[in-house]
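[1] Fold the following and give me the result.
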Amino acid sequence: MSIDVAGTTVLVTGASAGLGAEFARRFAERGADLVLVARRADRLEQLADELRGAHGVTVTVLPADLAVTGAATRLRDELTERGIRVGSLVNNAGFGTHGDFASADLGRLGSEIQLNVNSLVDMTHTFMSDLLDGGGALVNVASTAAFQPTPGMAVYGATKAFVLSFTEALWAEARGTRLTVLAVCPGATRTEFFDVVGTEDAAVGRMQTAQQVVATTFRALDRRSSPPSVVSGFANWVTSLSTRLATRRLGVMASARLLGDVRLRASVDR
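    Just a heads-up that it's a prediction; the model follows:
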């Protein structure tokens, strides 16, 4: 059994590269029209041209900064004006920061929370009535960082724990409807994520490709009874299970060592 999205419209955020672009390609292969959202209009247009040429689907490009309050409402208003109704939504936009919490730029952390959490909730709520009517899929990109605290990436890990919990709750709420809800939890993935983070210290284990992560997602979506969440990669799955067996103390200490053993330090200027 495969999820049927042919002839429907799928909105993908963070679609200019990496996982977002790969999600767009896979949905286009299945005959879905696309709405591509990200900040980089030129990258979106390149992808749109590729998908139109390869699959003959309609692709709408809407450059937007989802970290700006009210972005979801403006997107929906724009789509309504164009007569486009979204049947599936992939909330992929997000970024991470690395380093000790005290030294982090508070504005940057605020943007991280805004995009990873607030905007994801806003997009989901804004388009939920359309998703329920369309009976497609809601895919929220979480992370294996959601399964334990992540010292050195404290805010990022907390945001992804929120995404996982939030999505699994919506999965339960969506029972009895035609909407498939799924949180996908990649581990380290070869995308531009680490360029934004500024270091690969957070790249624990062997990196997967975006194609592998998206393939895992579609295998879960195509199941007769789709799970509330899926971890991409066998080693990542085993690690996610092991966090449930360890004490909270052991879990966070193991995570700290894997992420570079980042420590808080007192200011020498005091």
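
[2] Going by C-alpha atoms from here, please, whenever you check contacts or count neighbours.
    Fine.

[3] Would you confirm that residue 153 contacts residue 99?
    Yes. If you go by CA atoms under 8 Å, residue 153 and residue 99 touch, sitting 6.4 Å apart.

[4] Tell me which residues are up against the helix or strand where residue 128 lies.
    Per DSSP states H and E, residue 128 falls inside helix 120-134. By CA atoms under 8 Å, 6 or more residues apart in numbering, the surrounding residues in contact with helix 120-134 are 8, 72-73, 76, 85-89, 91, 137-138, 140, 177-179.

[5] among these, who's most crowded?
    Ranked by neighbour count (other CA atoms under 10 Å), these have residue 88 at the top, with 29 neighbours.

[6] To check against the first, give me the structure of this:
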Amino acid sequence: MAERVTLITGASAGIGTELVRVFASKGHRVAMVARRANRLQALAAELSGKGLPAPIVIPCDLEQPAACDTIAAALSDAGVEVEFVVNNAGFGLFGRAVELDRNEQLAMIAVNVRALTDLSLRFADQLIRNRGGLLNVASIAGFLPGPGMAVYYASKAYVLSFTEALRGELGPKGVRVTALCPGPVPSEFQTRAGFKPGFDSAVLNVSARDVAADAYSGLMANKRAVLPGLGIKIVPFMLRLVPRGFIISAVTRFQTRQR
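    This next block holds a predicted model:
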């Protein structure tokens, strides 16, 4: 029987690094995917130095069309099967969609949507066979429209919807399927997005370490969604009470102030 691994994308920073640490600390052998090989190697050395299972390092840019083929080939060469898939990789861009670079926004879709969908489906048979799980990182942004970050918000709405649908399909086959929906998390995400966190972020944020711990517990408990932090948990409930038009106007005003 092939050794089982947990595949984690976006593993070189932020929530992804902490997800690697928490899965490894629970005895999972992890296969780590990210663009920056040096960071993956450093993280692998850290885990091995603690006597944890030796990770598989897969340097890979998920923007590239053949990225998921590269991942699958690396896992096949290692002689392992996937037990858990953690689709964490993703990025955002702050600004008006009609003014931002179109190719950069399409690259965002390639990572946030295409690669996540590919990996979720590509390894579904192995998840079923190993009675494992799928953790897709969405965002609290997936619950509302996002003028000022339109493509990012839309991509996370897709992740949330897609993950809930897969839960309906894979759940009866013994696969745990969970959407992680964090709010602001201090990480490199804001820098790449061109977004400067304000007071709201300071109030709502939860550390990457705590988000990862909540995500792991939620997946193992087979929760439909994990919303780390009390402030974030009440957002979907509050949105049900407010007209959609008001939400669009409010988000537009808020994002404009962040420019």
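
[7] Give me the TM-score for this pair.
    Here the TM-score for the pair of chains, by TM-score structural alignment, normalised by the length of structure 2, is 0.93; 255 aligned residues with a CA RMSD of 1.7 Å.

[8] so the helix holding residue 128 of structure 1 corresponds to what in structure 2?
    Using TM-score structural alignment, helix 120-134 of structure 1 corresponds to residues 116-130 of structure 2.

[9] Endpoints of the matching stretch, how far apart?
    By CA to CA, to the nearest Å, the extent of stretch 116-130 of structure 2 from end to end equals 20 Å.

[10] count of neighbours near the residue mapped onto residue 189 of structure 1 from structure 2?
    Counting by TM-score structural alignment, residue 189 of structure 1 lines up with residue 185 in structure 2. Applying other CA under 10 Å, we find 21 residues neighbouring residue 185 of structure 2.

[11] Find the residue closest to residue 185 of structure 2 in space, skipping its chain neighbours.
    Sequence neighbours aside, residue 205 is the residue nearest to residue 185 of structure 2 in space, at 5.2 Å (criterion: CA to CA, 6 or more residues apart in numbering).

[12] got a list of what that neighbour touches?
    Contacts of residue 205 of structure 2 (CA under 8 Å, 6+ apart): 183-186, 229.

[13] Just checking the distance from the strand or helix carrying residue 139 of structure 1 to the centre of its chain.
    Using DSSP H and E, residue 139 of structure 1 sits in strand 137-141. Averaged C-alpha coordinates place strand 137-141 of structure 1 at 8 Å from its chain's average position (CA atoms, centre = their mean, to the nearest Å).

[14] The helix or strand following that strand vs structure 2 - mean distance after superposition?
    Going down the chain from strand 137-141 of structure 1, the next helix or strand is helix 154-173, by DSSP H and E. Superposing on structure 2 places helix 154-173 of structure 1 at an average distance of 0.4 Å from its equivalents, by mean CA distance after the TM-score superposition for structure 1.

[15] what range in structure 2 does helix 154-173 of structure 1 sit on?
    Using TM-score structural alignment, helix 154-173 of structure 1 pairs with 150-169 in structure 2.

[16] centre of the chain versus the matching stretch, how much separation?
    Using CA atoms, centre = their mean, the offset of stretch 150-169 of structure 2 from its chain centre is 11 Å.

[17] can you check stretch 35-43 of structure 2 too?
    18 Å.

[18] residues of the match of helix 154-173 of structure 1 that come out buried?
    Of all the residues in stretch 150-169 of structure 2, those buried under the rule 16 or more other CA atoms under 10 Å are 150-160, 162-164, 166-167.

[19] can you list contacts of it?
    By CA under 8 Å, 6+ apart, stretch 150-169 of structure 2 touches 91-93, 96-97, 105, 108-109, 112-113, 136-139, 141-146, 175-179, 224.

[20] how about a cut-off of 6 Å?
    Identification of contacts with stretch 150-169 of structure 2 by CA atoms under 6 Å, 6 or more residues apart in numbering yields 92, 138-139, 141-142, 146, 177.

[21] follow-up on the earlier one: ok, the contacts of helix 120-134 of structure 1 vs residue 51 of structure 1, which is closest?
    Residue 51 of structure 1 lies nearest to residue 8 out of these, by CA to CA, at 15.1 Å.

[22] Quick one: map residue 254 of structure 2 onto structure 1.
    By TM-score structural alignment, residue 254 of structure 2 lines up with residue 258.

[23] how about the residue nearest to its match when sequence neighbours are not counted, secondary structure?
    Spatial nearest neighbour of residue 258 of structure 1, excluding adjacent residues (CA to CA, 6+ apart): residue 204 at 6.5 Å. Assigned with DSSP: H, G, I helix; E, B strand; the rest coil, residue 204 of structure 1 falls in the coil class.

[24] One more: residue 12 of structure 1?
    Classified using three-state DSSP, residue 12 of structure 1 is strand.

[25] That one maps to what in structure 2?
    Match for residue 12 of structure 1 (TM-score structural alignment): residue 8.

[26] you'd agree that match is up against residue 86?
    Yes. Contact criterion CA atoms under 6 Å: residue 8 of structure 2 and residue 86 qualify, at 4.7 Å.

[27] So for the two, which residues contact both of them?
    What both residue 8 of structure 2 and residue 86 touch, as defined by CA under 6 Å, 6+ apart, is an empty set.

[28] how close does residue 192 of structure 2 sit to residue 120 of structure 2?
    Distance from residue 192 of structure 2 to residue 120 of structure 2, by CA to CA: 25 Å.
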